[in-house]
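[1] structural data only, the sequence is not supplied:
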């Protein structure tokens, strides 16, 4: 029994600390899908974060097609807008995927079920996922292997680790010491949990997350709970496009400190919610913007 408990605990911990990993000459994702550790010349990417990662490390020539994101552009937009498309993130096209004859397909968690269609056709695939800065930079290292750009990737990871260290030191000298909620939606009012990437951003900035202790990845806030927590700031993203969407979502919002002082802001989701190192750049910008919040 003790061995079984130890094994279960080990599995749970390993799933928390990595999204992609290299083990015995294989690249393995957090769902157990695995591919041979090598360079792949024709990669079809159905995850915007992975597309951005490829461009950051200079591996864009390995991309044969991407998913159409419709509303949210993929950085660098002037280059990615002209890439061939193979359906959308939520609805990839099997026919279009096959048309590009990829030697690897990279999915995200929203298109995870599409992996069964790929598996049936014996196509290599992995799922990209990142809920922390550590996982983002770890995944970048894996993509360095996949694109054959290990040297570029190592330099980039070093620079972002240094940048993250400097940001954390700056925040430690002057932490924000405010309470806030990072909203996923307004109707119902849902917030990101502390275990999400937005949650880690709040934690790094020194913002007390009102979702702490609530069950689920995106818990729903009742008006009574929101009023009792009385956040200093409310941050909106995803489908929330302007401050009035938050202010007018519930009369209680205007009774909170955030509503009364106008401490409500909107962040473009592609800057802060996509698991790429660009989130670290946005973290620095966000800290500057929030430094004057009282």
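    Structure's in. What do you need? Being a predicted model, the structure only gives us computed values, none of them experimental. Numbers count the residues shown, from 1 in each chain.
[2] contacts and neighbour counts: CA atoms only from here.
    Will do.
[3] can you give me the strands for this protein?
    Here the chain has its strands, by DSSP state E, at 20-23, 26-29, 34-36, 43-45, 63-68, 85-88, 104-108, 125-128, 178-186, 189-191, 207-209, 233-236, 264-266.
[4] from residue 252, how far off is the closest residue to residue 255 other than its chain neighbours?
    Nearest residue to residue 255 in three dimensions, chain neighbours excluded: residue 227, at 7.2 Å (Cα to Cα, 6 or more residues apart in numbering). For residue 227, the distance to residue 252 equals 6 Å [Cα to Cα, to the nearest Å].
[5] which helices and strands does the helix ranked longest in the chain pack with?
    Using DSSP state H to define each element, the chain has its longest helix at helix 150-173. Contact here means 3 or more Cα pairs under 8 Å, 6 or more residues apart in numbering; DSSP states H and E; on that basis helix 150-173 packs against helix 133-147, helix 197-205, helix 278-290.
[6] A further structure is provided below for comparison with the first:
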């Protein structure tokens, strides 16, 4: 009997050691993936992250993580020193991919141009870290929240402004456009070619917005109106529906985006 118990114990310990050895360690340069890993309760896989100006949730924990350079300029030397199993790149750090390939370091990047892609990213990260069941639960709640947000459509037309000089709006096939659609706001630039097309200012008069969002390259309403004085002729201005947004958090492709969208919807409803 004792011999059988010892055999079972050895097998269990072997399986535990194998699982622990297989748990991949990552350097995560994409803040959205950092938040996904925390949602999956797989933060122990994170060796280091990139330094960000905007906080990464949960900020009280991520602020204590080691860093390997900045979001756009990660340090290849620091990455090599930590010997990660994976490096998760962001779109601004793709320049180091050839170096990672040369050192045979596995690297991945994830696009988040839609809510559907965010769901797929959660599932993919779940597979990598062995948290498939947790990922399915998160995606299930994500889908339920999306269906809830679709109720009580706002019934407006508007746009996300990327820059004012030149005037650039977020077009279709982008996360901002997806968010607008979810809220029941028709993106006036949805059919314009490109993800951030340059637009003539007269476009805003031909397609008058009832609501506008800004916050990437313009940080005040006065600055927005100085650059685009014709906005004073739109319903968005007359009904005080010019919304300054912390777009870096709103457009971060993690499960936390749902809370940001819910908060945005409540703010909009106060002005309708």
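    Done, it's in. Fair warning: this is a prediction, and the values are worked out from it, not measured in the lab.
[7] about what we covered before: so the longest helix of structure 1 versus helix 278-290, what angle?
    20 degrees (axes from the mean of the first three to the mean of the last three Cα atoms, to 10 degrees).
[8] which residue numbers in structure 1 go with stretch 196-204 of structure 2?
    The alignment of stretch 196-204 of structure 2 onto structure 1 (TM-score structural alignment) spans residues 218-226.
[9] mind naming the longest helix for structure 2?
    From DSSP H, the single longest helix across structure 2 is helix 2-22.
[10] show me what counts as buried in that helix.
    Neighbour counts over helix 2-22 of structure 2 (16 or more other Cα atoms under 10 Å) mark no residue as buried.
[11] likewise stretch 242-255 of structure 1?
    Buried-residue list, stretch 242-255 of structure 1, by 16+ other Cα under 10 Å: 243, 245, 246, 247, 249, 250, 252, 253, 254.
[12] to which residue of structure 2 is the last one aligned?
    Residue-level alignment of residue 254 of structure 1 against structure 2, with TM-score structural alignment as criterion, gives residue 232.
[13] without its sequence neighbours, what residue ends up closest to that match?
    Nearest to residue 232 of structure 2 is residue 238, by Cα to Cα, 6+ apart, at 6.9 Å.
[14] do you know how far the one you found is from residue 102 of structure 2?
    Distance from residue 238 of structure 2 to residue 102 of structure 2, by Cα to Cα: 57 Å.
[15] now residue 206 of structure 2
    Residue 206 of structure 2 is 52 Å from residue 102 of structure 2, by Cα to Cα.
[16] show me what residue 169 of structure 2 aligns to in structure 1.
    When structure 1 is aligned by TM-score structural alignment, residue 169 of structure 2 is paired with residue 191.
[17] neighbours of that match, just the number please.
    Residue 191 of structure 1 has 27 neighbours, counted by other Cα atoms under 10 Å.
[18] let me see the contact set for it.
    181, 182, 183, 184, 185, 211, 218, 219, 220, 221 (Cα atoms under 8 Å, 6 or more residues apart in numbering).
[19] the fifth one contacts residue 240, doesn't it?
    Yes - contact between residue 185 of structure 1 and residue 240 holds when scored by Cα atoms under 8 Å: they sit 6.3 Å apart.
[20] of all the helices and strands packed on helix 150-173 of structure 1, which lies closest to residue 73 of structure 1?
    Nearest of those to residue 73 of structure 1, taken as Cα to Cα: helix 278-290 at 13.9 Å.
[21] where does that closest one end up in structure 2?
    Under TM-score structural alignment, the match for helix 278-290 of structure 1 is residues 256-268.
[22] can you check stretch 73-81 of structure 1 too?
    Counting by TM-score structural alignment, stretch 73-81 of structure 1 corresponds to 55-63 in structure 2.
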